[in-house]
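A.B. asks: Okay, sequence plus prediction incoming.
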Amino acid sequence: MNSGLGEQQLIKGRVLTRHALHKQGVLVLQYYIQTESGPIAVELFNQEHVCFVQSSDEARLFSCAGLTGIRPSPVALKSFNQAPVSALYCGDGRLMRTLIRAAKDLDIELFESDVKAEHRFLIERFIALDVEFYGQFVERSAENSFSSSSSHSLPQSQPLFVASRARLSTSTIKLNAISLDFECSFSGELYSVGLYGQTLEGGVYQKVIMVGQPEETEQDYIEWVSNEYELIIRLIEWFQEYDPDIIIGWSVVTFDLALLYRRAKYHGIALNIGRDNQPLGWKVEDKYRPETLSLPGRVVLDGIDWLKAAFYQFERYSLEFVSQALLDEGKAIHNVDNRMGEIKELFFNDKPALAHYNLTDCRLVWDIFEKTHLFDFAIERAKLTGLELGRVGASVAAFNNLYLPHLHRAGYVAPSKPVSDGIESPGGYVMDSVPGLYRHILVLDFKSLYPSIIRTFLIDPKGLVEGLNHGFSQQPSKTVPGFLGAQFSREKPILPMLIKNLSEQREQAKQNHDAPLSQAIKIIMNSLYGVLGSKGCVFHDARLASSITMRGHEIMKQTRRWIEAEGYEVIYGDTDSTFVWLGNDFEQAEVQQTGKALAQKVNQFWVDKLNSEFQLESFLELEFETHFEQFFMPTLRGSVEGSKKRYVGTKLNRLGQPELIFKGMEQVRSDWSPLARRVQYELYERLFQQQDVESYLRETVDKLTRGELNKELVFAKQLRRDLEEYTAKSAPHLKAARKLCDATGDPQYGKRGARVEYVMTLNGAEPVQHTTASMDYNYYLSRQLEPIAEPILSILKTTFSQVTTNQMSLI
């Protein structure tokens, strides 16, 4: 990268952020990339926004005033109804919005008008994260510089590269990250900011910028500033010095960066913490969310959002709870529940301790990212989908990124809206269960069932359009039948090809023990059905989604028939899992052998059936997944019918020790009391070990009524919105929150995100901090213990009331 100014050359890097700008009257696409030699701003001039219109609608559309500057051009593409289309080009975003409004007023379809220019440029070239740009370095002109209203702004440090073309590349560039966290007062005034990361040499980087007079301390990472204003100024300078590619944190967008933005605005400081001295901003005023954040050249990853994106599940997503669960370590503070009060106390009386607390929060977030491989997961997801690095969710956008370039090469544009005729596809197949207590239950799972169905039966949006045309032309040999009248063309389907490529990449990732890549691919593959079944996707068509789910129903039913023909009983089935009872007299080695042989035999049945009936290659793969040594399928409450999606079983873990597995039971639900969950666990453990259940229940009820278990009666729930925004006011946690606000006079207890801890008393739900009445033990007996005990007691031919009559009469 040390070539002279103006010399043509190639640069390689990883795309951090994407922007569409208007300079000198033209559309400029701007990409910040990280290269081996450092960050570079890349710009492509004279670009255009693009959408499509049916050629037959073009003249009527252009009869509308105000569209001067839109350039139509015929292209070798057509719509899904086989009509030729024209491309519409313009270099002005406002003009493109005028075009969209005009088409809507005239009821004219525009195709792909929602695809942003900065994204389209990359996806049409199959560029996701890693890129090569060809062009030259230039001097920054006045138009290329970014002015600031702040006298504290710093000079530019990144070179500008003007590119003429781009192509997909590969890269192993390591991005530089920092974990950021603010501490503040109740009113939001900043006390300190913690910064934690790794140096290029692999060591630890740590800094706390603290408001206050310098103190003698062994903590050499503390940098003192005189007030909040100076803290913000110093942080802006720090961003220019350290220059991170990635910022991570816990609610880092909705809390930390939003707070920083508001405090900088209060002081009139231009918050220029982006690259090239560009400001942090929000695309929608006062909507401080990840999708509205604008921070050129830097990526922001929120720990909560990315754990959820990687399908980690926790009862609560507070930093304290997650760090205890994953790291066996929590916040460096005495009273987590009253941390705001303690933070204030530390700020005024022990600032070194506050700095330690602040930095510990940063480190915990960093360690969570490392432990769960979230950095690698985010990178691999961006490489696979073409989504911006740092964008969570967006499964529809990911589908479009993968599908559109192939669709265009096949001669089509995407539909303007989903097909909807009122017929919706059914969900996954759930079999009626056979309730009871069993030994030796096998669980046979179809590996990635829905992606396998898509690949096997050639289910594809383009394939549906062409398949129906073949059907109308009386050429059934060229199609594969679906459901609801669907026919899928056998000729070059796109979606099955994408599934094939993803499946092969996942197998390679498994062989390479690359867990983040394997997980990213799995999530993307499994999202493809959901996208086709979503009305938020323009490719949605009930015939597509139903041809997946209804085929899944057919596969599950046929698999059951084959298994039962082998002499075994199927007691339950759910979406892609079949539960097989072998009988009670099997040895462990025999069980394993039977499970594998049964799965292999069913797979061969499918190979033969699909080849003979459809002339299709089967990619359905049934696997022997789990052996439950003991298994309990409960009945529906108050019924003799078997339940669905609820069961308990014991299986051997990796150490050969039996462990209890709960599915859909109260044990795994956070809206049940700790007492109910503990008792449920103990009851099933005793049932499976053939220990006395009834005496244990009587003893527990006795302790409950004597008040010995009060600490286990506390419910906890987080407010998802501010208290006054709830329309239904009768929920117990809302009543408790309202009582606490009234009792303390502190409205913070009713704010979104507040954790409400309450118990049920004779006066109803009351907050733990302000209980005025006695415990309602009858509530805990009838609404907590009885529902979880009855399924087990029904097996033992008794009832909760019969077991606990004496104890309940004492209440």
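C.D. replies: That came through, no problem. Residues are numbered from 1 along each chain as shown.
A.B. asks: C-alpha from now on. contacts and neighbour counts both.
C.D. replies: Noted.
A.B. asks: Show me which helix runs longest in this structure.
C.D. replies: In the chain, assigned by DSSP state H, the helix with the most residues is helix 588-614.
A.B. asks: Now that one: buried residues?
C.D. replies: 591, 594, 595, 598, 599, 602, 603, 606, 607, 610 (16 or more other C-alpha atoms under 10 Å).
A.B. asks: Now do that helix: which elements does it pack against?
C.D. replies: On a contact count with 3 or more C-alpha pairs under 8 Å, 6 or more residues apart in numbering; DSSP states H and E, helix 588-614 meets strand 436-446, helix 542-565, strand 622-633.
A.B. asks: let's bring in a second model and compare:
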Amino acid sequence: MRERGFVLTPTYRVARGRAEVHLHAVMEGGEAAVIVDDRMKPYFFVRRREAEAARRGGGRVVESGLRTLDGETVARVEGELPQELSRVRDSLEARGVECFEADLRFASRYLIDRGIRGAFSVEGAFERRGAVGRVYRNPRIEGAHFVPRLRVLSLDIETSLDGERLYAIGVAGAGGERVFLLRDGNPGLPGYVEVFGEEGALLARFLEHVREADPDVLTGWSLPDFDLPALQRYCRRAGLVCALGRTREEVVLRRDPGFTREGRAVLSGRVVLDGLALVRGAFVRLDDYRLETAAQALLGRGKLLGPDGKGASIEAAYRDDPALLCEYNLEDARLVLEIIEKAGLVELTVRRSLLTGMPLDRVSALPAEYPAWMADFQARDRFVEGAER
């Protein structure tokens, strides 16, 4: 029986000396899944007349039946592992051999070759494995038309002015509204507040809440640049792994290599779509991109403690009025969620992913990264594209 799904995070692992594509996904019924496939070898192309150089360089050369855009026949150069093939490419380019489609990520190549632009249909046996959901191994898989409805959790943290002390974590969306507060005692706080006397216990409960809520998307305002680096730092201090995905792997923080230079957070099985980046990527014009400005423009209301004096106000509220701090914290998480819901930004990102084949958290990098649909189009017309350097 064929079922449809949508890719959240395409990546690969090396297991027993073989490269395995791992496509973490959400199925049409909402269940998480991961497609594991070790049948594909990484590859790129060289001109057929330069195939011997590729063979001497350590690549396995096979006929492709494809041509360059200027009509020259190309050969396919394969390797066992992506990193090994990268060394072959670097060696060839150092000798002046042009390599075609050598800058495509291994998991992206897998999707392109199967005509998958986000949505897919899959057929085959699977087993259920904890939070990752269904695990398919080497199934029949191809592109499909399917628009998913993704579950979103918005989070916001409050800290001391110097960022060294965690005060509270507020969440809204999937799993309901909660504030996890670090404080001694429970002085008449609202029912959505859970109080902890120790930072490690608070963080462990927050991570548990994310696992229980099981969102497909995590959002916030400047998550990769502020909230997530701080949470990772606090977790390490407490001896915990900041595992916000559907596996026990720690969140990986990166800086986009393209012209945007945006921060990125990579999870296994979930995707981080930062609210600020979504607003900018949708070309919403604002005077600036603070949460206060975006909320006033799109929702007609702003942050509870106002745009000015935020740091001092938070310190005072934590000390003297913890109920106000908790409401402020929760409202910030709500504001981000309501902004992206009102503007349809997650849905827009999904549509762009379905159109281009780019992962959800990469669609804003389209001007800087080779679009998958171009490679797909050219492959179907028997052409290959050169790598951009």
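C.D. replies: Okay, I see it. None of these values were measured; they are calculated from a predicted model.
A.B. asks: related to what we said a few turns ago, the longest helix of the first structure maps to which residues in the second structure?
C.D. replies: Per TM-score structural alignment, helix 588-614 of the first structure has no counterpart in the second structure.
A.B. asks: Strand 436-446 and that helix, what's the angle between them?
C.D. replies: With axes from the mean of the first three to the mean of the last three C-alpha atoms, to 10 degrees applied, the angle from helix 588-614 of the first structure to strand 436-446 works out at 50 degrees.
A.B. asks: next one: helix 588-614 of the first structure to chain centre, how far?
C.D. replies: Helix 588-614 of the first structure sits 34 Å away from the centroid of its parent chain (C-alpha atoms, centre = their mean, to the nearest Å).
A.B. asks: same check, this time on stretch 326-346 of the first structure
C.D. replies: So, by C-alpha atoms, centre = their mean, the centroid of stretch 326-346 of the first structure is 28 Å from its chain's centroid.
A.B. asks: From one end of that stretch to the other, what's the distance?
C.D. replies: End-to-end span of stretch 326-346 of the first structure (C-alpha to C-alpha, to the nearest Å): 27 Å.
A.B. asks: Kindly report the same for stretch 26-46 of the second structure.
C.D. replies: Distance across stretch 26-46 of the second structure, first residue to last, is 37 Å (C-alpha to C-alpha).
A.B. asks: Identify the residues contacting the aligned residue in the second structure for residue 58 of the first structure.
C.D. replies: Taking TM-score structural alignment, residue 58 of the first structure has residue 51 as its aligned residue in the second structure. Counting by C-alpha atoms under 8 Å, 6 or more residues apart in numbering, residue 51 of the second structure touches 61, 75.
A.B. asks: that older thread, ok, which of the helices and strands packed on helix 588-614 of the first structure comes nearest residue 121 of the first structure?
C.D. replies: Comparison of those against residue 121 of the first structure by C-alpha to C-alpha identifies helix 542-565 as nearest, at 28.7 Å.
A.B. asks: matching residues in the second structure for the next helix-or-strand element following that closest one?
C.D. replies: The element immediately downstream of helix 542-565 of the first structure (helix or strand, assigned by DSSP states H and E) is strand 569-574. Under TM-score structural alignment, strand 569-574 of the first structure has no counterpart anywhere in the second structure.
A.B. asks: what ranges do the strands span in the stretch 251-389 of the second structure?
C.D. replies: Applying DSSP state E, counting those that start in this stretch to the stretch 251-389 of the second structure gives strands spanning 252-255, 263-266, 271-272.
A.B. asks: Name the residues that touch the second one?
C.D. replies: Outside strand 263-266 of the second structure, the residues that touch it by C-alpha under 8 Å, 6+ apart are 224, 225, 228, 251, 252, 253, 254, 255, 256, 272, 361.
A.B. asks: To which residue of the first structure is the fifth one aligned?
C.D. replies: Spelled out, it's residue 252 of the second structure. Looks like residue 252 of the second structure aligns to residue 281 there (TM-score structural alignment).
A.B. asks: burial measure for the closest residue to residue 40 of the second structure other than its chain neighbours, as a count.
C.D. replies: Of all residues not flanking residue 40 of the second structure in the chain, residue 110 sits nearest, at 7.5 Å (C-alpha to C-alpha, 6 or more residues apart in numbering). The tally of other residues near residue 110 of the second structure (other C-alpha atoms under 10 Å) stands at 20.
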